[in-house]
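Trainee: Model the following, please.
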Amino acid sequence: MPTFIIIYFVMIGININPIIPQWSLVLIQSLLMIILGISGVHHVISLKTNEVKKELFVVAAKTLGASKRHILLQHILPALRGNLLIMLVSEAILVLHLIGQLGIFNLFFGGTALQFVPPIYLSITHEWSGLIGQARGFMYHSHWIILFPLIAYVLFLFCLYLISAGLNDVQKSKTRKASLL
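Mentor: So this is what the prediction gives:
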C-alpha cells in the first residue's frame, strides 16, 4: 500500500483546522513518514551491510579477533558512508514528493486552515507544497500565483536530483578504482 494513502487517511482528521499546536502536528507528520519509510531503508542498508561483511578486509579483521564494534566502526561504516549519503539525498527527494502529493490533496505540512465562506484550504506554515496546493484553483486565470512556488519547488527537487546523481557517479568511480588482485 502506498505511503501516501496511509498518511492521508491518518492525517485527514487532525490536519484540517487542527486543535493541537503546529509544532506537534509537524512532529506527528514527520514521525509518521519516518515510521512508514524506515522498512525500505532498513532493507537496503542490511543488504549493503551483508555485501560489505563478505569483503576480504572484514573477514580478515574477524580472523584476527576484532570485536563486532571495531568491525562496525572501522570497516563497515566507512565502506557504507557513500551509500548512506546517497540514500539520505534520495529519501529527501521521496519525502518532498510525498509532501507535494499531500499538498495537492489539501493536507499541508504543519496544518491546514479551512475557511468555509468561500471554502478555501490554506497552508498554516506557507511552505512551497502548501502554496502550490492552495493555489491550484488559480491555474486557469492567474498563473503567476502558482507559478513561482511551483518553479521553486521543482528547482529544489531538480537540485537534489543532481546532487544524488553526482554522488552516484563519485561512488561508482571510487568502486572502479579499487585494484584487482
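Trainee: From here on, just use CA atoms for contacts and neighbour counts.
Mentor: Will do.
Trainee: So residue 146 sits against residue 129, correct?
Mentor: No: under the criterion of Cα atoms under 8 Å, residue 146 makes no contact with residue 129, lying 10.2 Å away.
Trainee: These two: which is more packed in?
Mentor: Between residue 146 and residue 129, counted using other Cα atoms under 10 Å, residue 129 has the larger neighbour count: 27 against 19.
Trainee: mind listing what the more buried one touches?
Mentor: Contact analysis of residue 129 by Cα atoms under 8 Å, 6 or more residues apart in numbering lists 99, 100, 103, 104, 108, 149, 150, 153.
Trainee: now do 10 Å
Mentor: By Cα atoms under 10 Å, 6 or more residues apart in numbering, residue 129 lies in contact with 96-104, 106-109, 123, 135, 149-150, 152-153.
Trainee: Out of the residues you listed, name the ones that lie in strands.
Mentor: Those of the contacts of residue 129 mapping onto strands are residue 123, per DSSP state E.
Trainee: Can you tell me which of the contacts of residue 129 are buried?
Mentor: Applying 16 or more other Cα atoms under 10 Å to the contacts of residue 129, the neighbour count classes 97-104, 106-109, 123, 135, 149-150, 153 as buried.
Trainee: circling back to that earlier point, what's the overlap in contacts for residue 146 and residue 129?
Mentor: Contacts common to residue 146 and residue 129, judged by Cα under 10 Å, 6+ apart, are residue 135.
Trainee: all helices for the chain, in order.
Mentor: 3-15, 22-53, 56-63, 68-71, 77-104, 128-134, 143-176 (DSSP state H).
Trainee: Which one, of the ones you listed, ends up nearest to residue 119?
Mentor: Smallest distance to residue 119 across the helices of the chain (Cα to Cα): 11.1 Å, for helix 128-134.
Trainee: quick one: buried residues of the closest one?
Mentor: Quick answer for helix 128-134 (16+ other Cα under 10 Å): 128, 129, 130, 131, 132, 133, 134.
Trainee: any residues touching stretch 70-89, and which ones?
Mentor: 41, 44-45, 48-53, 55, 57-59, 61-62, 65-66, 68-69, 90-95, 160-168, 170-172, 174.
Trainee: Name all residues that make contact with the closest residue to residue 8 other than its chain neighbours.
Mentor: Distances taken as Cα to Cα, 6 or more residues apart in numbering place residue 102 nearest to residue 8, at 7.0 Å, with adjacent residues excluded. Taking Cα under 10 Å, 6+ apart as the criterion, residue 102 is in contact with 4, 5, 7, 8, 11, 96, 108, 109, 129, 130, 133.
Trainee: one more to line up against the first:
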Amino acid sequence: MSHSIIRSRRFWFGVSYFIGLVIISYLFTWFGKDLYSNTQLLLKNEDGDVIQAAPFNPLIMPPFGSDRSGYNLFFQLIIGAKFTILFVLGICLIQILIGTLLGGALAYTSSKLQSFVQKVFKPYFFIPTVLWGIMWMAPLMLESQQTGLSMSIIGKQFFILCIVTLPPVIIYISQEINLFMKNEYIISSVLLGASKFYLFRRHIWLYLKEILVILFLQQFVQLFTLLIHLAFFEILIGGRRMSSDLKVFSLTNEWSSLIGLNKNELLMAPWLVLAPLLFFTISIFVLHLMIQGIKEQYNTRFISNDKKKSGERSSFEAKYQKMKVDKSSFARMNLNSIYREKDN
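Mentor: As a prediction, this is how the structure comes out:
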C-alpha cells in the first residue's frame, strides 16, 4: 500500500492542500494580527455619510464578506483552519490506532464473545452520534464561558469525540479481519500450525494496511460532518464566549463554529454560512480525491500483478508444449526385475 500512496498524485495533492492550509493559518496567526483583528462596522461615502453597516457582502468586502461585528470572514476561516484540521486529524489517528488494537484483539476471541460485543454495541449504533456528542459536550460550553480558551476543554472535547466515534471503527476492523481469515490460504496456514502472531504479522497486517488508510480518510469526512451537526446546536470546538450584549463568539474560529453561530443569518446574510460550508465542501472533495487516487493505484497494482502471473503461466505452458514427448523417450521396464534387484 505504501507504493500505491507514493504513486498517487491525488493523494499528494490532498496532503499538500491540508498542510498548506495549516501553515498559512499559523502564519496569519503569528504575523497577520493587524489583518484579522481589525473591524469595520460602517461604510461611508466620500461625503462621510453612512451608506451601509456590517455585515458586508462579498462584493463590498471580498472575498467572503464580513460578519455583524465587522470582522473579515476570510481571515476568520484561515485562522480557524488549523484548529479544524489538526483537531480532526488527531481524532482520526487515535481512532485508527486504538481501533486496530481492539478490533484485532476482538477478532481473535471466540465467536460467542464477538457476538456478545456486537449485541452490546448494536443499540448504540441506532442512536445518532451527534446526540452523544451533545449530551457530553454541552456542559463544557458553560465552562468555557467562564474560563475562556483552555487546553483542558479542548482535551475533554477531543476525548469525548474519540470515545463516541470509536465503537464503529472497532467493530468494522474486527469484521474485516474475520472476513479475511476465511481465505483458503489462511485456513491452510492455521492447519499447518501458524501462530496468531505470525498470521497477524505476515498476512493480516498486510491486508489491513490496504484498508486502514482509506478508513482514516473516510473517518476524516465523517468527523467534518459531525462537527457541522454539533455546531447547529452551538457545540463549538474550543468553547465560546459571550459579550456584554449577549452575543456569542467562538474562541477558535473553527469552521463549524462559524456555521453554528451564524445559522440564523442564512436568509439575511447567507455568505456567513455558505463561506465556511464552502471550505468544508472543498476539503471533503479533496478527501474523496485522495481516496479515489489510492483505490486506483491499488487496483492498477492488483491488475498488473495478475497480468504478470498470467504471463508467467502462459510462458510456462508454451515451454511445456514445445517439449516433444514420444514413446522413444521411455524404456520398458520389468517390475519383477526391479524388485529382484532390491532384494539382492
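Trainee: can you put the contacts of residue 102 of structure 1 in TSV and add distance to residue 25 of structure 1?
Mentor: Shown next, in TSV, are these (distance: Cα to Cα, whole Å):
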residue	distance to residue 25 of structure 1
4	17
5	18
7	13
8	14
11	9
96	17
108	10
109	8
129	16
130	15
133	18
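Trainee: re the thing from before, among the contacts of stretch 70-89 of structure 1, the buried ones, what's the PyMOL command?
Mentor: Of those, the buried ones can be selected in PyMOL as follows, counting by 16+ other Cα under 10 Å:
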select buried, resi 45+48+49+52+53+58+61+90+93+95+160+161+164+167+168
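Trainee: For the closest residue to residue 44 of structure 2 other than its chain neighbours, grab the count of nearby residues.
Mentor: Among residues not flanking residue 44 of structure 2 along the chain, residue 50 sits closest, at 4.3 Å (Cα to Cα, 6+ apart). Neighbours of residue 50 of structure 2 under the rule other Cα under 10 Å: 11.
Trainee: One more: residue 244 of structure 2?
Mentor: Count around residue 244 of structure 2 with other Cα under 10 Å applied: 7.
Trainee: Then the one 3 residues further on?
Mentor: A count of nearby residues for residue 247 of structure 2, using other Cα under 10 Å, gives 10.
Trainee: nearest spatial neighbour of the aligned partner of it in structure 1, skipping sequence neighbours?
Mentor: In structure 1, the residue matched to residue 247 of structure 2 (TM-score structural alignment) is residue 120. Using Cα to Cα, 6+ apart and skipping the chain neighbours, the partner closest in space to residue 120 of structure 1 is residue 114 (5.8 Å).
Trainee: For the residue mapped onto residue 220 of structure 2 from structure 1, give its distance to residue 75 of structure 1.
Mentor: Residue pairing (TM-score structural alignment): residue 220 of structure 2 is matched to residue 92 of structure 1. Separation of residue 92 of structure 1 from residue 75 of structure 1 (Cα to Cα, to the nearest Å): 26 Å.
Trainee: where's residue 94 of structure 2, which helix or strand?
Mentor: helix 73-107 (DSSP states H and E).
Trainee: what angle separates that helix from helix 205-231?
Mentor: 130 degrees (axes from the mean of the first three to the mean of the last three Cα atoms, to 10 degrees).
Trainee: I'd like to check the angle between the following helix or strand past helix 73-107 of structure 2 and helix 73-107, please.
Mentor: Next along the chain after helix 73-107 of structure 2, taking DSSP H and E as the criterion, comes helix 111-125. Helix 111-125 of structure 2 runs at 150 degrees relative to helix 73-107, counting by the same axes, to 10 degrees.
Trainee: Now do helix 111-125 of structure 2: distance to the chain's middle.
Mentor: 24 Å (Cα atoms, centre = their mean, to the nearest Å).
Trainee: which other helices and strands contact it?
Mentor: Other helices and strands packing on helix 111-125 of structure 2, by 3 or more Cα pairs under 10 Å, 6 or more residues apart in numbering; DSSP states H and E, are helix 73-107, helix 151-180.
Trainee: tell me the most buried of those?
Mentor: Scoring these by mean neighbour count under mean count of other Cα atoms under 10 Å gives helix 73-107 as the most buried, with a mean of 20.
Trainee: Provide the aligned range in structure 1 for that helix.
Mentor: Going by TM-score structural alignment: helix 73-107 of structure 2 matches no residues.
Trainee: Please state the offset of that helix from the chain centre?
Mentor: With Cα atoms, centre = their mean, you get 7 Å for helix 73-107 of structure 2.
Trainee: Same check on stretch 135-152 of structure 1?
Mentor: The answer for stretch 135-152 of structure 1 is 25 Å, by Cα atoms, centre = their mean.
Trainee: Tell me which residues are up against that stretch.
Mentor: 104, 120-122, 127-134, 153-158.
Trainee: let's see 7 Å
Mentor: With contacts defined as Cα atoms under 7 Å, 6 or more residues apart in numbering, stretch 135-152 of structure 1 is touched by 128, 131, 132.
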